[in-house]
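Undergrad: Pasting the sequence and the predicted model now:
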Amino acid sequence: MSMTVAELLVQTLDQIGAHQVFGIVGDALNPFTDAIRRQEVVRWIGVRHEEGAALAATGQAKLTGRLGVCCGTTGPGANHLVSGLYEARKDHAPVLAISGGVASAKRGTDYLQEDDPVALFGDVAVYSEIIASPQQAASVIHQAIAQAYGNRGVAHISIPPDIFSAKVTASVPSIATLRPRPEVAPAAEDIAGIAAQIGEATKVAVLCGHGCHGAAAELSALSDRLHAPLVHTYRGKDILPYDDPRWIGGVGLIGGRPGVDALADADILLMLGTDYPYSEFLPEDVKTIQIDERAFALGRRTPVTLGVVGSVRPALRLLLDRLPQRSDTHFLDKVNADRAAWNSMLDEKAALDRSHDKLHPQVVARAISDRASDNAIWVTDTGEVTLWASNWLRQSGRQQITGSFNNAAVGTGLGIANGAQALDLQRQVILHVGDGGFTMLLGEFMTAVEHALPVKIVVYDNSGWGLVHLEMEGAGVPPAPGSVFPNMDFAAFAQACGVQGFRVEKPAELPAAVDRWLAAEGPAILHAIVDPDEIPAMPHIEPSQAARFGISKLKQAINSLSPFRRSPP
């Protein structure tokens, strides 16, 4: 039985369970979108910018580990995909990017919108190929999906419209192989080496990264066996509930002092499933053992005495068979005392009655955290908002957290949130985003409206690039031109789009506004006018850094520069 290449691609997506394709229609894609139209399983979700399509597909891949799919037409359509696809590249998420191509007979003639798609996707993709003949199609489609799964990244195929429409008889081979990579157990001698080194140490601390997902029970058992504090990266924050006595908190600016100090005070640090990039927050004089599926990640952030290739869950199961029960709880008790003091500080900063006239961003983040569904998906954009949303979130252990982790790109949150919500319309998805980040891809809010994706968006409005201000103050310089800007009324914008919007400026208004916002049908915006002068809680600030913050403020006063934010319009 023959079918077109477009029909073959749709059939393959159906067979592997990839039932949503995000993109913008265009002439080169007409055979593909028509093939989707003529069946009822694979769904086309039209977006307002191709970057939003790439972000939505990546958001799904990050949350599920399964293939996300996005699509853009010839030239500019495909170009726009690339920026969003760096999310998948940097966070190692499997995504298939499909681009329309110039008609085969026109290639090489500098035709309208012609570019070199293989070169264009060369840096962002683990695989990039043009399907130049119908006979290639089945094999290239298989290879692309296999590469996306096998290398955990972006695979790109460019298909000219005449190839999309061409007939083929071959099906994509070996469909059963197109699936996420399985867990891998470490070598027995490596497990023995870890157990021996732990046996010589009194105080063990564990840094848990994204690779620890699915291993919550094993992590808890390891902590109980060794009385070891479990510290997490931002990508690992949602593995256990915030109030689990083993789960001490994070490291770095997205974290706190107890976690940083616990790592520094240990005799041995176990780095599990993490390639934590901020080496300045990792201890220099602590013996470190690292376990990761990626051999290339071992030892590149901090020196390790033993690097082990393997998945965290099977590694811990094997390791627990070799570790005796310990009785000394002094180290964990000390770390938990530090944690209690740190949490008290966080609670004070998040107290609703902290101020009568200023709405502090921590208060907003905590109020939303405490009212969210027990299984909510949290999406956090990049910038100062990341610090508020992550440090004052009290996760349940059933909730999931995602965002632009390693790409750290501002403006990516809304596209990611749309993808997350499209997975399950009944599950609560909450996006924390700054005013700058939200306006970057503002049109993607209409994607949510059009497809009835009930994403709940809180916009932290400080009328400026908050983290840029923080960095400038840390360097002792006043805010630069362009670092403050006026904003629209985001609540009114939501209403203009046909959905609900809420605006809050005073702490007393917050609880009722949050309740109405979360209860709203469909997508909704909470526009929070927050104090622009708030400084995040930092684990350790050197005296020279504190001095530079003061110098910056003095320069602002002397030069009569604008404050962090202007009065709302």
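TA: Right, received. Where do you want to start?

Undergrad: Please count neighbours and contacts with C-alpha atoms only from this point.
TA: Fine.

Undergrad: Could you report the distance from the residue sitting nearest the centre point of the chain to residue 335?
TA: Nearest to the mean C-alpha position of the chain, by C-alpha atoms, centre = their mean, lies residue 403 at 2.4 Å. According to C-alpha to C-alpha, to the nearest Å, residue 403 stands 28 Å off from residue 335.

Undergrad: repeat for residue 70
TA: From residue 70 across to residue 335, the span is 45 Å (C-alpha to C-alpha).

Undergrad: neighbour count winner among those two?
TA: Set residue 70 next to residue 335 and count neighbours by other C-alpha atoms under 10 Å: residue 70 wins out with 29 against 21.

Undergrad: longest single helix anywhere in the protein?
TA: helix 330-349 (DSSP state H).

Undergrad: Quick check: buried residues in the following helix or strand past it?
TA: Where DSSP states H and E defines the elements, the next helix or strand beyond helix 330-349 is helix 361-371. Within helix 361-371, the residues scored as buried using 16 or more other C-alpha atoms under 10 Å are 361-369.

Undergrad: go on, stretch 421-440?
TA: Applying 16+ other C-alpha under 10 Å to stretch 421-440 flags 421-423, 427-439 as buried.

Undergrad: this is the comparison structure:
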Amino acid sequence: MASTVAEIIVDTLCQAGARRCWGIVGDTINHFTDAVRKSDLRWVHVRHEEAGALAAGGEGYLTGELAVCAGTCGPGSLHFVNGIFESHRNGAPVVLIASDVARAEAGLRFPQEVDQRKIYEQASVFCEYVSHPDQARRITTLAAQAALTRGGVAVVIVNGDMFTETTDDRLEWRVHRPSSVLRPSDDELDALARDLDSAARVTIYAGIGARGAAARVVQLAGLLKAPIVHTSRAKEFIEPNNPFNIGMTGILGNRAGVEAIDAADIMLCLGTDFAWTQFYPDARYVIQIDSDPTHLGRRAPIRTGLVGDVGATIEALLPRLKTRSDSAHLDRSLKRWAADREGYAKLACAHDDALIHPQTVAQTLDTLAADDAIFTADGGSPMVWLLRHVTANGRRSFLTSLLHGTMANAYPQAMGMAAAFPGRQVIAMCGDGGMTMLMGDLLTLVQEKLPIKLLVFNNGSLGFVEMEQRVEGLIDSFTELKNPDFAKLAEVCGISGWRVDTGPELEPAMRRWLAAEGPALLDVHVNRVELVMPPKVEIGQVASTALFGVRAVLDGRSREVVQLLRDNFLR
């Protein structure tokens, strides 16, 4: 029986496990959306395609299953771009159906014609046109398979008139999801074991590639008496139930993580592609294990690079290792980590009635949120407060924009997560800049009945940018935001809203906000001049901040300088 290309694409996506398609209907995808209407695939109508791509990415990242978004030709598909880059860099399995103008007009600069392939090739694991009706199932199957097995976005480009073409569709193309074992050779594992046994101090650095292998990483650390430092993306699964965890390195990290790496004879990198070269030791101290050979030595020179899945590699390595008895390196690292946590807790408690520190907000949220809550956070300071003050317990899930570093990712990603997990509490930690960037999709929360809890860190500025400018010794410029009353705005949209201006209001309002039925927004006015302090404050950073102080005083802002010093250096 003949089927249209639109019907075949939708059927193939459903068979590959897709349950939702995020997008905005219109012209070149009308026949596709009509096929969705008649299928088991649910259409989720967003107000901006970027939000749809972020939602699909959030869904795919958390479930590990295929998520879908679709857009019209020209502007419709182009609006997906930033969300597609974010989702792709997170490794979320997403298929984008990007439509184009009718074939008769292609190549003639027809209105809204765009070369989709050139745009999306740089942010996809697969990007192809359906050039003939007989290709529809085959191309869509290959796209879904690439997204699921390689981890990323796959793009299927379809001319609008192609959706109406028919074919008998006799060949049974289907998605294959093999489960293979990848590890270094026996000779490589023997050499690795010798290196680890001969090193007095080993520090493990675990990244997203250790997802699913946390128990093995802990087992290895116990054998080596090695502290475990983790990347930001690995917080969710490395932090819980881990007696060897000592936090993170990098600008968002803590002293224990930085010092444990600096003091190590071997930094054993497990499934991490951490980008900041200045936080790596000299090459002779670094051994890297990654499933992708192109990642080996990509960020910094290394002594040894091995290809393998983290869990399978550790399983094969453990019998080759001797049990270490000296725990001095581990003990020092754990002591430093305890001091780091004490410092974070002190910052969270240091507030008065008239001034709410963002750390206090995050700490209160950590205490009141559900044990299995899902958290997202906007790129910038909300991401920092999540990473430092919200506890991973093995049941909670986290997603932040750490590779693409975009604004406005938090609540759109939360939309996808809430749709996929309707029984769990989903919390988006939003900056006021991020919230206002994609504010139109507040209406999607109401229309699609997505009970997301939105927490707005309202400091009236692009806070992270202000910090960057000040650390460079500059007067912060063009960062001020004139915000609405977000609580009232939420209520106009049909969302429950609360506003908090003073410390005593925070906990009771947060309790009511978390307990509210449906979507809810909590607007908290936090300290504007809060610095995100790095794990080590360098002389250059102090000098630059001092230079900002001099310039700000000369610019008539002495009160702000005093508050900056009091809140960040004198407490």
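TA: On my side now, so go ahead. These figures come from a predicted structure and were not determined experimentally.

Undergrad: Any idea what the TM-score comes out to?
TA: The TM-score (TM-score structural alignment, normalised by the length of the first structure) is 0.95; 561 aligned residues with a C-alpha RMSD of 1.8 Å.

Undergrad: circling back to that earlier point, how big's the offset between the longest helix of the first structure and the second structure?
TA: Taking mean C-alpha distance after the TM-score superposition for the first structure, the mean distance separating helix 330-349 of the first structure from the aligned residues in the second structure is 0.9 Å.

Undergrad: roughly how far apart are residue 420 of the second structure and residue 350 of the second structure?
TA: 38 Å.

Undergrad: To clarify, my last question referred to residue 470 of the second structure.
TA: To residue 350 of the second structure, residue 470 of the second structure is 23 Å away according to C-alpha to C-alpha.

Undergrad: The two: who's more crowded?
TA: Neighbours around residue 470 of the second structure and residue 350, counted as other C-alpha under 10 Å, are more numerous at residue 470. The numbers are 22 against 14.

Undergrad: so who does that one touch?
TA: 476, 544-545, 548 (C-alpha atoms under 8 Å, 6 or more residues apart in numbering).

Undergrad: before we move on, what about residue 20 of the second structure?
TA: 41-44, 67-68.

Undergrad: Count the residues that sit near residue 529 of the second structure.
TA: Neighbours of residue 529 of the second structure under the rule other C-alpha under 10 Å: 19.

Undergrad: One more: residue 493 of the second structure?
TA: 17.

Undergrad: swap in residue 480 of the second structure?
TA: Neighbour tally, residue 480 of the second structure, other C-alpha under 10 Å: 14.

Undergrad: same question, the one 3 residues further on
TA: A count of neighbours around residue 483 of the second structure, defined by other C-alpha under 10 Å, yields 13.

Undergrad: Residue 314 of the second structure now?
TA: Count around residue 314 of the second structure with other C-alpha under 10 Å applied: 20.

Undergrad: Looking for the alignment partner of it in the first structure.
TA: Using TM-score structural alignment, the equivalent of residue 314 of the second structure in the first structure is residue 316.

Undergrad: residues contacting that match?
TA: Shown in contact with residue 316 of the first structure (C-alpha under 8 Å, 6+ apart): 218-219, 222.

Undergrad: what's around residue 288 of the first structure, how many residues?
TA: Each residue near residue 288 of the first structure was counted by other C-alpha under 10 Å, and the total is 26.

Undergrad: Next, it: secondary structure please.
TA: At residue 288 of the first structure, secondary structure determined by DSSP: H, G, I helix; E, B strand; the rest coil is strand.

Undergrad: Give the aligned equivalent of it in the second structure.
TA: Under TM-score structural alignment, residue 288 of the first structure pairs with residue 286 in the second structure.

Undergrad: isn't its match right up against residue 270?
TA: No. At 10.8 Å, residue 286 of the second structure and residue 270 do not qualify as touching, with contact defined as C-alpha atoms under 8 Å.

Undergrad: quick one: what's aligned to residue 248 of the first structure in the second structure?
TA: Residue correspondence to the second structure (TM-score structural alignment): residue 248 of the first structure is matched to residue 246.

Undergrad: ok, that match - contacts?
TA: 227-229, 256-257, 333-334, 337.

Undergrad: same question, residue 202 of the first structure
TA: Per C-alpha under 8 Å, 6+ apart, neighbours of residue 202 of the first structure: residue 267.

Undergrad: Alignment lookup: it to the second structure.
TA: Under TM-score structural alignment, residue 202 of the first structure pairs with residue 200 in the second structure.

Undergrad: which SS class is that match?
TA: coil.

Undergrad: From residue 37 of the second structure, how far out is it?
TA: According to C-alpha to C-alpha, residue 200 of the second structure and residue 37 of the second structure sit 63 Å apart.

Undergrad: Identify the residues contacting residue 49 of the second structure.
TA: Contacts for residue 49 of the second structure (C-alpha under 8 Å, 6+ apart) come out as 22-24, 71, 76-77, 79-80.

Undergrad: Mark which of the residues you listed are buried, thanks.
TA: Buried among the contacts of residue 49 of the second structure by 16+ other C-alpha under 10 Å: 22-24, 71, 76-77, 79-80.
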